[in-house]
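Enquirer: The sequence isn't on hand, but the structure is:
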């Protein structure tokens, strides 16, 4: 740890000095307003008015609601990364996993075999088992509604106001399954403005994306906004057996928001969304290690495979939420009522051969309902608080069949989850500089689990029924102090909790076991600063996670899945995030993160498995750099954006298989847009994975079945975006 700490503290010091030197190179008094991205929630106009007066070059102020009320991101004692709609566009963020280019210490990838599956690890805390009986460790929220499953969680980024990424446990305010952190996806709010916007994109691999965004006012005070989109791309992996390209994308989605006053003191917002994904089955590529230990493709290319089934994968998901905000004078009352559903049927060939070594069939039906009531104080003074009640109910049912060298038994699996919580968090300002934050949450979760196994001949093999309940208090303490007007230091102690459950992947009575809850105690200290008249923003933090009862998912050499609580771990590291508005036209940013992870508290019998071993999905070092430059032309702006991300190697499974390890890699992307000031259109040229990496985003190494496959990331892609406002 000391090596990483010293190396990265030195790197951050050099980076800050570089930014400060660049910022001092221009006199603020003679500068024009920044053309950088606007504050969160604002949208850059298609045309820009001429500058009327000279102002200081500054970064835009960013407002977030990470603590359930609006605050400056630099005043919240939490590690947060946020991008608004313009920044997301310029960084070419089209899916949630593209956020990895700007967030330290995060692994965000498409989950194994699922085009719409999302795997997230933050600071080494996460879950890669997509079965509904396993819970994610990083909470995903769409307009403050919890998305409970990894399947269907790979949200396309459109019609978005901003995305907030909160690192570290967020259990006090955000509740269940946020031990690693939380991602908040916030769509555009209706404002009464009237517009219709067309977005189109074409690129290699047959990419054809089309979207429409609209906003209007109905009658006197009903505001409506929304969007529809279609995303299409041909496959980038070639199936030699059937001479076809696979791993394509075909997705259609729509969202709409209706907002209106409801009586004299209440404002109501209705959100609706729908997604249909018919991209088809996702296939892996067979690989092996050569005599020098180098990973090589079995078929000569990292983008060639073989199959013996056409496969299928169809997903439909939908959701609705009604939010009411009522001004009660000293407090405001917020009610959030939601309902969501998901249907996903697929048959996947997981082995990369023309044999039926391992095929998987699933047909998941998920329904979830939640209600949350929040009271938020509105009194002025040193004390402010928020409290609430949360209730959640989810049902899942799914026939699952593992075809291993022939048709297997079908397990009809169902589970019902019920969760309830009471929470409160407040802060008290002792002085203008010193503030104490305290919070608590009490959670109760109950799960009822049932499996009926049917043999291929139709006879019943066995029935397993289990039920369990978990109760847990979580709490938070944080102290922050303003060392100067724009320099805040903070220290926090936070706990997190993820309930236990049952191994839904088990194929025998013995394998359908239970596992206990996992818990986390997080220590963090950091500094947030806005320097040089807000031209430089520099944040740095140190964290330590004491991780107990880790829910480890693994696959044995015979293809049997298991989930255990065999060990705990300590994870610690340093994170840095910085931005600088160098001139009115040039903004740069960057950061890094380290993870020093060690297993602990394992039994002597497990020492060979855990002693001195790395944790999966926990790269020791990552860094990122980005830049945006706005070049003024006669009547237009040429906007250049580029980003690079370096990631140390990390392992994709508990056994630390070198075959499906993600190697050290450097990824880069760039975008150039031409935006006329007095026109309603713009055009952009972009490129992703400019280094043309073919790294693994996941895979299977199952020796007993002769399976060694990876799911390679997309090769280099490029294309053109066109936008028009009617």
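Expert: Sure thing, it's come through. Quick caveat: nothing in here was measured; it's all calculated off a predicted structure.
Enquirer: going forward, measure contacts between C-alpha atoms and count neighbours the same way
Expert: OK.
Enquirer: Just list what the longest strand along the chain packs against, helices and strands only.
Expert: As assigned by DSSP state E, the longest strand anywhere in the chain is strand 460-484. Helices and strands touching strand 460-484, by 3 or more CA pairs under 8 Å, 6 or more residues apart in numbering; DSSP states H and E, are helix 171-174, strand 434-454, strand 487-498.
Enquirer: ok, and here's another one to check against it:
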């Protein structure tokens, strides 16, 4: 059985110590038996921890993996009070993981300046999210709360060989706990700022010697950081930035023999948190509502409810054909449904309201063959993905409709689907060239097919996605269909060969150097906002990233670890959306082309220093120099191409990030204690690529935690203080105003955008919070 075992060392009572963190053993593709893994984990170690990861889909020490990777164990997550995947960004250099704009569960992910900001159906991510090797195709619901997790791995740089398309920036792997085979039950409760009240229950039970069942349940609740201010929300929840999430997971594991292993896992998440209202940075010219005093307060003319529903089923079968060969099959079926209310203008008027529905389904199959024999190892497989991604949104411009046309309202409706299949075959092998030198060669061939439909039209009424969306509203499908024609019904296919070549030099037992070249691609797509049949640029070819890395993995004695990476990347055929001139404020004219190129180079450094038996320091630093080198557009007057890359910046990518942390462990008659603190700094960054009006200045977050473990090992408690200085920092926004190029800083010269108002909106990260968590394990 493939187990994950945590063994705390340097204590004669088996109590936890921060000086020896988890010994992590991978879940998938292991060539070791359960007994061998357990014996290895039982061996007490001193000094630097041994961390096992599955970055290359096989079990390896993190110090032997020639890939830029950060692994965060369950112990580290708990002791730092990290509750969701977005908080991992502080522990991984050159990484951005943030909640996206008007929702609480949609993820914005960038690594090394590569990602995807727009979460609309049809647009593919640039950073892949995986749960136990199952790919999550859409960003909706990807802000995963941490429940029953063993570790989280962040792989930086293109992962185009083993992980495939849409990992041109990197991959985030969420690895859940495997079962030990013993009866276990734990309960954990948290209370904190803004009336936080969380409950997590996890456990496992052996039904027989071969069959085990595991479960997890979480109820996560918090009042809002702010509120919706207007008085016309009778009967609606006024909380803004609140949290109301339930999550459940059930797992069955069956091991009929030493060579066979089966796992069936089901999970479901319901996020009923309110729609997230933004903060107006400019006064409205159409309403006299004042700019709120708090960045977490807002106004809205939409319902405040919001919903994200996720459900998934996965099946894994593993067969150790021999001591050197393992055959593995992974199946998954996932679906998500998200009706959402996003008020772009954030006023009590229907200036620019966008209620929307996202509806996604995906099925994947992967057959994998792993081979390890002496100086040669191979990971190979076949992969098939079938996904349906549909959606609909209404751009309600009611004030504009009444003012200009004298009608009950004005709405542009856009709907459609972007359905795709992807087939791939891949192989990656590593082999010894000599006692010191080794080489890695990998390749993946992918074939994508996509069918897309887009319906786009202007309706002279105020319409919503469904009947009952607002009280008393009835949607007249026949009338709407007459004004919302199908403007796109097309299909296309793309194929790509993506290689990886690497050379490793093992200078000594504790120092390894590597050099590698890797390529990845983001899938081609159609324009989900296509507006007119006479606009030919509705499809874009795949984006390509070529990356080179030089790295060092090193342990210096028993107390210093230094992992360094230098990288450079060339991002070609960037899918660029240009705004076409329209007839008025109601137009959503857009053109999708491969018009952009960018380059980046940078350094990533991660250090761990054991200053004494009680004190540990950690430091990670990321520095990147990333710029657009070409963005081609067409002059609407002359029809000629011109380069406007000087108006573009790489979004969501600070030049400098660093995190400095310390852990201090001590004990007394009351038990074991671990104190940790960290300071995380992000340099200034823009939120939009073209003519960004939203720039977040550099800021730092100071966090502290004190953890206690009882002498018996049954009770735990943690006090977690986050953002102690109460920094206000932007994580998303909307800009629908046009600055005057003669003086872009003069807001009095801004021209109103879509909806006819000054829509410049920002969303903010969490304020200062204090959380007390208490847990008991049977």
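Expert: Perfect, thanks for sending it. Just so we're clear, the structure is a prediction, and the values are computed from it rather than from any experiment.
Enquirer: what's the TM between chain one and chain two?
Expert: After superposition, the two chains reach a TM-score of 0.89 (TM-score structural alignment, normalised by the length of the first structure), with 675 aligned residues with a CA RMSD of 2.3 Å.
Enquirer: Out of the helices and strands packed on strand 460-484 of the first structure, flag the one nearest residue 242 of the first structure.
Expert: Residue 242 of the first structure sits nearest to strand 434-454 of all these, at 32.2 Å, using CA to CA.
Enquirer: Which strands or helices does that closest one pack on?
Expert: helix 171-174, strand 410-429, strand 460-484.
Enquirer: what's the first one in contact with?
Expert: For helix 171-174 of the first structure, contacts defined as CA atoms under 8 Å, 6 or more residues apart in numbering pick out 67-68, 139, 177-179, 182, 423-425, 439-441, 474-476, 495-497.
Enquirer: residue range for it in the second structure?
Expert: Helix 171-174 of the first structure lines up with residues 160-163 of the second structure when matched by TM-score structural alignment.
Enquirer: before we move on, the earlier item: pull out the buried residues from the longest strand of the first structure.
Expert: Across strand 460-484 of the first structure, burial judged by 16 or more other CA atoms under 10 Å covers 470, 472, 473, 474, 475, 476, 477, 478, 479, 480, 481, 482.
Enquirer: hang on, the earlier thing: for the helices and strands packed on strand 434-454 of the first structure, give me a markdown table that also has distance to residue 205 of the first structure.
Expert: A markdown table is the format used below for these (distance: least, CA to CA, whole Å):
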| stretch | distance to residue 205 of the first structure |
| --- | --- |
| helix 171-174 | 39 |
| strand 410-429 | 37 |
| strand 460-484 | 46 |
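Enquirer: From residue 532 of the first structure, how far off is the nearest residue to residue 23 of the first structure once chain neighbours are set aside?
Expert: Among residues not flanking residue 23 of the first structure along the chain, residue 582 sits closest, at 4.8 Å (CA to CA, 6 or more residues apart in numbering). According to CA to CA, to the nearest Å, residue 582 of the first structure and residue 532 of the first structure sit 11 Å apart.
Enquirer: ok, those two, which is more surrounded?
Expert: residue 582 (24 against 16; other CA atoms under 10 Å).
Enquirer: from what I can see the more buried one touches residue 588, true?
Expert: Yes: here residue 582 of the first structure reaches residue 588: they are 7.3 Å apart, a contact under CA atoms under 8 Å.
Enquirer: quick one, the longest strand of the first structure and strand 410-429 angle?
Expert: 20 degrees (axes from the mean of the first three to the mean of the last three CA atoms, to 10 degrees).
Enquirer: From residue 624 of the first structure, how far out is the residue in the first structure that residue 107 of the second structure lines up against?
Expert: In the first structure, the residue matched to residue 107 of the second structure (TM-score structural alignment) is residue 118. Relative to residue 624 of the first structure, residue 118 of the first structure is positioned 21 Å away (CA to CA).
Enquirer: mean shift between stretch 518-525 of the first structure and the second structure?
Expert: Superposed on the second structure, stretch 518-525 of the first structure shows a mean distance to its aligned partners of 0.4 Å (mean CA distance after the TM-score superposition for the first structure).
Enquirer: which part of the second structure lines up with that stretch?
Expert: The aligned range for stretch 518-525 of the first structure is 543-550, by TM-score structural alignment.
Enquirer: cool, and stretch 200-216 of the first structure?
Expert: So stretch 200-216 of the first structure sits over residues 189-205 in the second structure, by TM-score structural alignment.
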